[in-house]
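**Student:** Everything below, folded, please.
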Amino acid sequence: MTSFALVGAAGYVAPRHMKAMQAMKGDLKVAYDPNDSVGVIDSHFPDAHFFTEFERFDRHIDKLRRRGEKIDYVSVCSPNHLHDAHCRFALRSGADAICEKPLVLNPWNIDGLAEMERDTGRRISTILQLRLHPAIVALRDRFATSNKRHKVDLTYVASRGRWYYASWKGEDAKSGGVATNIGVHFFDMLCFVFGAAKLNEAHLREPERAAGFLECTRADVSWFLSVDRNDLPAEIQGKKTTYRSITVDGEEVEFSEGFTDLHTRSYEEIVAGRGFGLDEVRPSIDIVSTFRNAPISSRHERHPSASRALSK
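**Tutor:** Down below sits the predicted model:
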């Protein structure tokens, strides 16, 4: 039976990881979070040990190792700025790491993790679930051999309440900002489908929204991301809290469904040795890091939602 430890058990995404472990007949041996609102563990692994102090969590994992009950994987669901340190901890503990997006905030952190992989012989895999979405895989197959450039429009609005700005997610130094926190897996998906980004332009960078332009190998991409419910299309305001839209050459790509089991699929691939490693994750980290520091430009046409936001 595959054994797991979990860092960040009280986080928003942690239940998806627990569900994936359970679906795979795995065993969550021990979990950690400085917050103790973790009753969700009872629905999955009621016998898991739980600690609110990292030092005791570390000691318990070491005790298991000395007993010959080594942890196979440490799943990392902690705040973004801690992913790097917690992945290092996993490797030093003799386990592989399964890390939520974004793996790190800046590309140079990946170099340090690569060195850790070489030194320990362990592996870090990242959850890049959109690469496993059937609609996105079909899209990649469709455009893999395309000889023409495509025009892509990406819009993603994930409404968040006032709590968001009071949490670590509202602090750029910890989350990386909106483009990193809710956008990094979309940037990975764009590179996965349309090839590497050769130009990265920032059009809008605010606490609640971001927009820009990417020139990928096979596509020009105008994108807009927001956590403000006022940016939802008028027809769904008050009815839905999330809006995802991708158009390619004016044609809508339907991928609103099919997200439910992507973490389970991700775990299955990782345990089978087919997880997405450091090389796969680097392009998207390059994009968000460059965007975070790029000057605001209007060289290319702005996304309509960005233009509306700037005109207010």
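**Student:** C-alpha from now on. contacts and neighbour counts both.
**Tutor:** Noted.
**Student:** Can you say which helix or strand has the one residue sitting closest to the centre of the chain in it?
**Tutor:** The centroid of the chain falls nearest to residue 101 when counting by Cα atoms, centre = their mean (2.4 Å). In the assignment (DSSP states H and E), residue 101 maps to no helix and no strand.
**Student:** ok, now residue 180?
**Tutor:** Taking DSSP H and E as the definition, residue 180 sits inside helix 178-181.
**Student:** who are the neighbours of the helix or strand following that helix, in terms of helices and strands?
**Tutor:** The first helix or strand that comes after helix 178-181 along the chain, using DSSP H and E, is helix 184-194. The contact analysis (3 or more Cα pairs under 8 Å, 6 or more residues apart in numbering; DSSP states H and E) places helix 184-194 against helix 134-143, strand 209-216, helix 278-293.
**Student:** Just name the most buried of those.
**Tutor:** Most buried of the helices and strands packed on helix 184-194 by mean neighbour count (mean count of other Cα atoms under 10 Å) is strand 209-216; its value is a mean of 23.
**Student:** Please give the structure of this sequence too, so both can be compared:
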Amino acid sequence: MKKFALIGAAGYIAPRHMRAIKDTGNMLASAYDINDSVGIIDSLSPDSDFFTEFERFQEHAFRLKRNSETALNYVSICSPNYLHHAHIAAALRMGCDVICEKPLVPTCEILDELSKIEEETGKRVFNILQLRHHKAILDLKEKVAESQNSEKYEVELTYITSRGKWYMESWKGDPRKSFGVATNIGVHFYDMLHFIFGNLQRNVVHFTSEHKAAGYLEYEKAKVRWFLSIDADDLPESVKGNKTTYRSITVDGEEMEFSEGFTDLHTVSYQEILAGRGYGIEDARHCVKTVEAIRACAITTPMEGEGHPILANLLH
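**Tutor:** Below you'll find the predicted structure:
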């Protein structure tokens, strides 16, 4: 049984990590969040220590470290995006391996810094890249790998995940903390595209705002028109009133709707990490580089065939 600590215990995604820790037969020993709305712990790991001050959480971890029977093995990080770097570095220096939510960090320069801390501490950082474990994605990756088609696939990626007014009032609505909508909700989709279609060759942004973004990516094996949004008005009429989230990939005109199948992917990710097959810093580099470039890109008018269909509604 491995002993885990969790940073960001009051966050939206934290319960999935708590369940993954429990479902893999391990123990949540301690948790930290500046917010004390963490009652979910009672149903998953009621004996966990809890702290609302990082200094006390860190000192507790160092005390546990003195005894091999109590020392923490892993720290799971679910804190706001802009704190990932600091929390990963602190956890590595506590003598723990780290499992961190996406986006791992905002830039490749910070990835390099984390690699140095891995070398200094002898510990590892793992990123939750859950789409690499989704059956529909794995099936598509296998299909692409086995294809003899010399032409690049024509792909449309659409991801709309409705968010209420609270979103813009939270850290997620502050681009200094979330790094913008494309990074916050899109980074694991860019990882998925690289995972399936190879290295990125071209990166163009056609539209960006607080609530949505669109652009064009060209990979070794695919030309991708993408659209991301947190605006419920962008949901297709077929799902409005029934679902708040819509995920779709169209490959050469054939739609693969993959809104289902996400429930247990964090647990699968933990199983793979604990079995020595986790995705580390270098696995995350491609998607970090992609979103870093998207944030820096000038907005350009789409060339023929490169604009996502929803984009036309935004430009008129």
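**Student:** Could you quantify their similarity as a TM-score?
**Tutor:** The TM-score (TM-score structural alignment, normalised by the length of structure 1) is 0.98; 311 aligned residues with a Cα RMSD of 0.9 Å.
**Student:** in structure 2, what residues pair with the helix holding residue 180 of structure 1?
**Tutor:** Matched against structure 2 by TM-score structural alignment, helix 178-181 of structure 1 falls on residues 181-184.
**Student:** any idea how far residue 173 of structure 1 is from the residue in structure 1 sticking out farthest from the centre?
**Tutor:** In structure 1, the greatest distance from the average C-alpha position (Cα atoms, centre = their mean) is reached by residue 67, at 34.0 Å. Look at residue 67 of structure 1 and residue 173 of structure 1: by Cα to Cα, to the nearest Å, they are 39 Å apart.
**Student:** Tell me the residue in structure 2 aligned with residue 202 of structure 1.
**Tutor:** Residue 202 of structure 1 maps onto residue 205 in structure 2, with residues paired by TM-score structural alignment.
**Student:** Validate this expectation: that match resides in a helix.
**Tutor:** No - according to DSSP: H, G, I helix; E, B strand; the rest coil, residue 205 of structure 2 belongs to no helix; its state is strand.
**Student:** tell me the contacts of it?
**Tutor:** Residue 205 of structure 2 makes contact with 213-216, 294, 297-300, according to Cα atoms under 8 Å, 6 or more residues apart in numbering.
**Student:** and if you look at residue 89 of structure 2?
**Tutor:** Counting by Cα under 8 Å, 6+ apart, residue 89 of structure 2 touches 114, 117.
**Student:** Over to residue 29 of structure 1?
**Tutor:** 3-5, 47-49, 71.
**Student:** ok so it is a strand residue?
**Tutor:** Yes - counting by three-state DSSP, residue 29 of structure 1 is located in a strand.
**Student:** what's around residue 146 of structure 1, how many residues?
**Tutor:** Per other Cα atoms under 10 Å, the neighbour tally for residue 146 of structure 1 reads 11.
**Student:** From residue 208 of structure 1, how far out is the residue nearest to it when sequence neighbours are not counted?
**Tutor:** Distances taken as Cα to Cα, 6 or more residues apart in numbering put residue 218 closest to residue 146 of structure 1, at 7.5 Å, once the chain neighbours are dropped. Residue 218 of structure 1 sits 29 Å away from residue 208 of structure 1, going by Cα to Cα.
**Student:** Please apply the same query to residue 222 of structure 1.
**Tutor:** From residue 222 of structure 1 across to residue 208 of structure 1, the span is 18 Å (Cα to Cα).
**Student:** Look at these two and report which has more neighbours.
**Tutor:** Taking neighbours as other Cα under 10 Å, residue 222 of structure 1 and residue 208 compare with residue 222 leading, 23 against 19.
**Student:** And the more buried one, which helix or strand is it part of?
**Tutor:** Residue 222 of structure 1 belongs to strand 219-226 when assigned by DSSP H and E.
**Student:** in structure 2, what residues pair with that strand?
**Tutor:** Against structure 2, strand 219-226 of structure 1 falls on residues 222-229 (TM-score structural alignment).
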